[in-house]
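K.L.:
no letters, just coordinates:
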């Protein structure tokens, strides 16, 4: 069933804490390493990876040699980054990158975008045109050591996330305002059917990054809408929570109880007047939304 949302009422006000004062040109791809109580997020355009130790509040910005947009934890020492050239292992201690798989090496006009790990360890990630060219994006799965194209001709692939039991996958095409659902093999994380439209977004802004909570609600950042929307697995808009920045880009649950949400934002495409009207543009926040998440799965590099 496809649900079309009416423009929502004013989002509920929620407590928000400024995590990072630095403004990201294009903040995206937040991830949380529960073992280290450390959050990570990217400034895609400026080629930076931000590391925040939540217990102490210490934040470090790591320069990257390439544009990157998302990561997954491999183990205590390594991360798998989604970059403009493909997938790369990053050694956390040294920052050294090692190529794992090239992706779209013949397409200089595309870059990486959204990603999330399936409960079975398969890593879904996406590409898109650098200028959001229509149909230039693809969603891939990194499964059993191979990169597998799943869905092609997506303009701005976003909102990749999974039901807690791994039987459902979700993603959006921001350009079309459509959120999709697809039934998955819960072990492999690969599709069992073609995706169907779950929800059509109405009102201001567009569907951006998303994460599911422990109950299976889909929490989606609304770029240009200054809010997080929560959708049920049936496609109903059930909650809307205000965020401090207009161009909210992606959430992830953080903290020992996974009871707060880290939210990134961006100032990409804003002129001086728009930035002045949005004083928190590009900053990163912790928000209490009254929901609990769960630990993000680690990506599996080899065979299942």
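P.N.:
Cool, the structure landed. All of these numbers come straight from a predicted model, not from anything done at the bench.
K.L.:
okay, CA-based contacts and neighbour counts for the rest of this
P.N.:
Noted.
K.L.:
so which strand or helix has residue 257?
P.N.:
Using DSSP states H and E, residue 257 is not contained in any helix or strand.
K.L.:
and it, how many neighbours?
P.N.:
Residue 257 has 12 neighbouring residues, counting by other Cα atoms under 10 Å.
K.L.:
again with residue 218
P.N.:
For residue 218, using other Cα under 10 Å, the count is 26.
K.L.:
then this one, side by side with the first:
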């Protein structure tokens, strides 16, 4: 089980990896670099934006939903054009989008946070059937948004608390109870970042500052950790032909300049092949 470099481009804040199941292609973001990046078997490409972009879902073969600092957008991969789906804290200059993921009902959950991680400035929202509704407020750093494969549960975190929460969902995918603590990582000084759930219900979570992605069973029991040659791992995603590979973004943000040598792998995107069985990312239904 070896962690290899999947893409050598160095992101200041790599985030939001999405494996597009129809295109068989990975998309991800450099939030601070204001870029969407991609690569497939034959080519790599990136698009520049005029504001921070952080997370995506797929609408169809040629179209993504993209979360930016001010809105949720329909983005055309053919010509790079975009059109607004819904504003997102557009009148709040303190915040930007952060972690997000499509849910199994075709909705899209998106979290916000302050540019400087201002305490309680962010929130988590759900876009569903054309409406954007706030689910949870007073979030400092929204992260870990993902869903159990049996549709029973959503996970999320406020990284600043060191805790991963879970919340029961109703038949339409709305929270159906108060959130409860699933993982308390404070004793180990671990910082929950982005996460994804595999076919067995195991949660794979990047832990900022620890240089790893850790796996936890549905019971919350730790099962294994994958070492990554970058201190700030940010988010994993399953991809590859059979969804058996784990792709991992990372960041250079917060790394001392003296450590950011030409050989340093911080900010690159990594792959661990044949590690578990993922599930396809759901289509966003607008």
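P.N.:
Arrived safely, thanks for sending. Predicted model only: the values in this text are computed from it and were never measured.
K.L.:
residue 245 of the second structure -> the first structure?
P.N.:
Under the alignment (TM-score structural alignment), residue 245 of the second structure pairs with residue 260 in the first structure.
K.L.:
show me the contacts for that match.
P.N.:
Residue 260 of the first structure makes contact with 253-254, 286-292 under the criterion Cα atoms under 8 Å, 6 or more residues apart in numbering.
K.L.:
of those residues, buried ones?
P.N.:
Buried by 16 or more other Cα atoms under 10 Å: 253-254, 286-289, 292, out of the contacts of residue 260 of the first structure.
K.L.:
what would those look like in JSON lines with secondary structure?
P.N.:
JSON lines is the format used below for these (DSSP: H, G, I helix; E, B strand; the rest coil):
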{"residue": "253", "secondary structure": "strand"}
{"residue": "254", "secondary structure": "strand"}
{"residue": "286", "secondary structure": "strand"}
{"residue": "287", "secondary structure": "strand"}
{"residue": "288", "secondary structure": "coil"}
{"residue": "289", "secondary structure": "coil"}
{"residue": "292", "secondary structure": "coil"}
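K.L.:
just flag the most distant two among those.
P.N.:
286 and 292 (13.4 Å; Cα to Cα).
K.L.:
ok, now how distant is the residue nearest to residue 172 of the first structure when sequence neighbours are not counted from residue 134 of the first structure?
P.N.:
Leaving aside its chain neighbours, residue 172 of the first structure sits nearest to residue 179 (4.3 Å; criterion: Cα to Cα, 6 or more residues apart in numbering). From residue 179 of the first structure across to residue 134 of the first structure, the span is 17 Å (Cα to Cα, to the nearest Å).
K.L.:
ok, these two, which is more surrounded?
P.N.:
The residue with more neighbours, out of residue 179 of the first structure and residue 134, is residue 179; 28 against 13, by other Cα under 10 Å.
K.L.:
now the helices for the stretch 201-304 of the first structure?
P.N.:
Here the stretch 201-304 of the first structure has its helices, by DSSP state H, counting those that start in this stretch, at 272-277.
K.L.:
show me the residue at the heart of the first structure, geometrically.
P.N.:
Nearest to the geometric centre of the first structure sits residue 209, at 4.0 Å (Cα atoms, centre = their mean).
K.L.:
can you find the partner of it in the second structure?
P.N.:
Under TM-score structural alignment, residue 209 of the first structure pairs with residue 194 in the second structure.
K.L.:
show me the contacts for the nearest residue in space to the match of residue 245 of the second structure that is not next to it in sequence.
P.N.:
Nearest non-adjacent residue to residue 260 of the first structure, counting by Cα to Cα, 6+ apart: residue 288, 4.9 Å away. By Cα under 8 Å, 6+ apart, residue 288 of the first structure lies in contact with 14-16, 259-261.
K.L.:
cheers, nothing more for now.
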